[in-house]
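Student: return a 3D structure for these sequence lines:
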Amino acid sequence: MDISLPVIYLSVLVALLAFAGFAVIRQVLKTRKLENVLSRLEKKLQNERGTLEEYYELGSIYLDKNLFAQSIVLFQKAIKAADDDSQNLAPVYNAMGFAYFAQEQYDISIRQYKEALKLEPNYVTALNNLAHAYERKKLIAQAVETYEEVLKYEPKNDTAKRRCESLRKRLVTSS
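Tutor: Have a look, this model is predicted:
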């Protein structure tokens, strides 16, 4: 019994270290892959005109890195590169709206989300983002209405349910 307790502790410690090592290696590989894509796209787009998908992918990487102004430029280039491919433009407008939102430019972000919704009216992510922008602008009634629209398309959307209920309570108490 005296030897088994240290063996158990040591086994648990080794298991925790193995898990931590796995997590670190996985993150390093993921980051390395992302940096390779970033490098490849930057080099390509410096030398030649890219496609909608390439500008969007690079803009999304910049968004992940919180380089919002640079991502907006790339999303604008993606829109210009679109050849009547409005089906794929909704995510570009949504991402651009997110970049403006992150810079607290709510009016412009709202415009971008609405543009995405013109192209794809049941785009739930853009609807959620639009509602959140309305919320930040203190346009509570529009935010509730938009969250309710999200719930029409996705009744089990937890974010929309939670935010809608919270905002309804604020509407009732302010009336």
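Student: for the rest of this, base every contact and every neighbour count on C-alpha atoms.
Tutor: Noted.
Student: now Arg32, what's its secondary structure?
Tutor: Following DSSP: H, G, I helix; E, B strand; the rest coil, the label given to Arg32 is helix.
Student: burial count for it?
Tutor: 12 (other CA atoms under 10 Å).
Student: what's stretch 130-143 in contact with?
Tutor: For stretch 130-143, the surrounding residues in contact (CA atoms under 8 Å, 6 or more residues apart in numbering) are 101, 106, 109-110, 113-114, 144, 146-147, 164, 167, 171.
Student: please redo it, this time with the cut-off set to 10 Å
Tutor: The contact list for stretch 130-143 (CA atoms under 10 Å, 6 or more residues apart in numbering) reads 94, 97-98, 101, 104-114, 117, 124-129, 144-150, 160, 163-164, 167-168, 170-171.
Student: before we compare anything, build this one as well:
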Amino acid sequence: MFAYFQGRQIIKRAEEVFLSTQVEESSEGVKLNMVYEVGELFELGIQLSYLLILLGLLGTGTFFVIRQVLVRRELDLSAKDLQEQVRSGEGSATELFELGAVMLRRKFYPAAIKYLQQAIQKWDRDEQDLAQVYNALGVSYKRENKLDKAIKQFEKAVELQPGYVTAWNNLGDAYEQQKDLASALRAFEEVLLFDPNNKVARPRRDDLKSRVGMYKGVPVKTTDKR
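Tutor: This is a model prediction of the structure:
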């Protein structure tokens, strides 16, 4: 009888151990499944992030492409209208200037030079405004690598409008391309007389100072502010 009860206790303990083992295995399985699911969600999140970034880049690229197409279309229409007026003989100096500027933006430099020269010959407005035409003509020559002609136009622009910092910057850049560092330095110094915090001229001036060995500044061409 005692052996019978002892056997039942052994069987009962074995069943408890078996059940507890099943529970542990089940718990381990749940944990593994949870880890696997979390890993899947994490990987899915990364994939979605990459997808969103890709879509964002594609969207930005598409926006700029569309914008460039629209700008090009607008320039083409402007050029067409202005050319019709010029060909009819009714184009004013201002319209010739606008047409030259459009050709410059479209990178048709010979055409830009042609119309800007005609605008200068026909100019009947304020001479200070004419400085913008000379500056645009200088840029056109510079894009054609005709630096001597470009410099003459920029010099004429700052002669007409001494405070024209854009023309001074262009003049300094043209001189630097021509390896005339001292003249380039003087041009950028002129910019800083009118605009001490100019973000284009200041670093260029500082770099040129170190290159030509002029640490105490250089004499600048005296001009009267108009």
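Student: of the contacts of stretch 130-143 of the first structure, which belong to helices?
Tutor: Secondary structure from DSSP state H places 94, 97-98, 101, 106-114, 117, 124-129, 144-150, 160, 163-164, 167-168, 170-171 of the contacts of stretch 130-143 of the first structure in helices.
Student: only the buried subset of these, as a ChimeraX command please.
Tutor: Selection of buried members from these for ChimeraX, criterion 16 or more other CA atoms under 10 Å:
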select :94,97,98,101,106,108,109,110,111,112,113,114,117,124,125,126,127,128,129,144,146,147,148,149,150,160,163,164,167,168
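Student: what are the ranges of the helices in the second structure?
Tutor: With helices called from DSSP H, the second structure shows them at 2-87, 93-105, 109-122, 127-143, 147-160, 165-177, 181-194, 201-212.
Student: between the fifth one and helix 181-194, how many degrees?
Tutor: If I follow you right, that is helix 147-160 of the second structure. If you take axes from the mean of the first three to the mean of the last three CA atoms, to 10 degrees, helix 147-160 of the second structure sits at 30 degrees to helix 181-194.
Student: got the angle between helix 147-160 of the second structure and helix 165-177?
Tutor: Interaxial angle of helix 147-160 of the second structure relative to helix 165-177 (the same axes, to 10 degrees): 150 degrees.
Student: can you list contacts of helix 147-160 of the second structure?
Tutor: With contacts defined as CA under 10 Å, 6+ apart, helix 147-160 of the second structure is touched by 126-144, 161-175, 177-178, 187, 223-224, 226.
Student: and the residues you listed, which of them are buried?
Tutor: So, by 16+ other CA under 10 Å, the buried ones in these are 128, 130-142, 161-175, 187.
Student: tell me the contacts of Glu145 of the first structure?
Tutor: 131, 151, 164, 168 are the contacts of Glu145 of the first structure under CA under 10 Å, 6+ apart.
Student: just give me the neighbour total for Asp158 of the first structure.
Tutor: Around Asp158 of the first structure there are 11 other residues, counting by other CA under 10 Å.
Student: brain fart, Phe22 of the first structure
Tutor: Neighbour count for Phe22 of the first structure, taken as other CA under 10 Å: 12.
Student: and it, what's its match in the second structure?
Tutor: In the second structure, the residue matched to Phe22 of the first structure (TM-score structural alignment) is Phe63.
Student: dump the residue contacts of that match.
Tutor: Applying CA under 10 Å, 6+ apart, the residues near Phe63 of the second structure are 57, 69.
Student: quick one: it from Tyr175 of the second structure, how far?
Tutor: Distance of Phe63 of the second structure to Tyr175 of the second structure, given as CA to CA, to the nearest Å: 38 Å.
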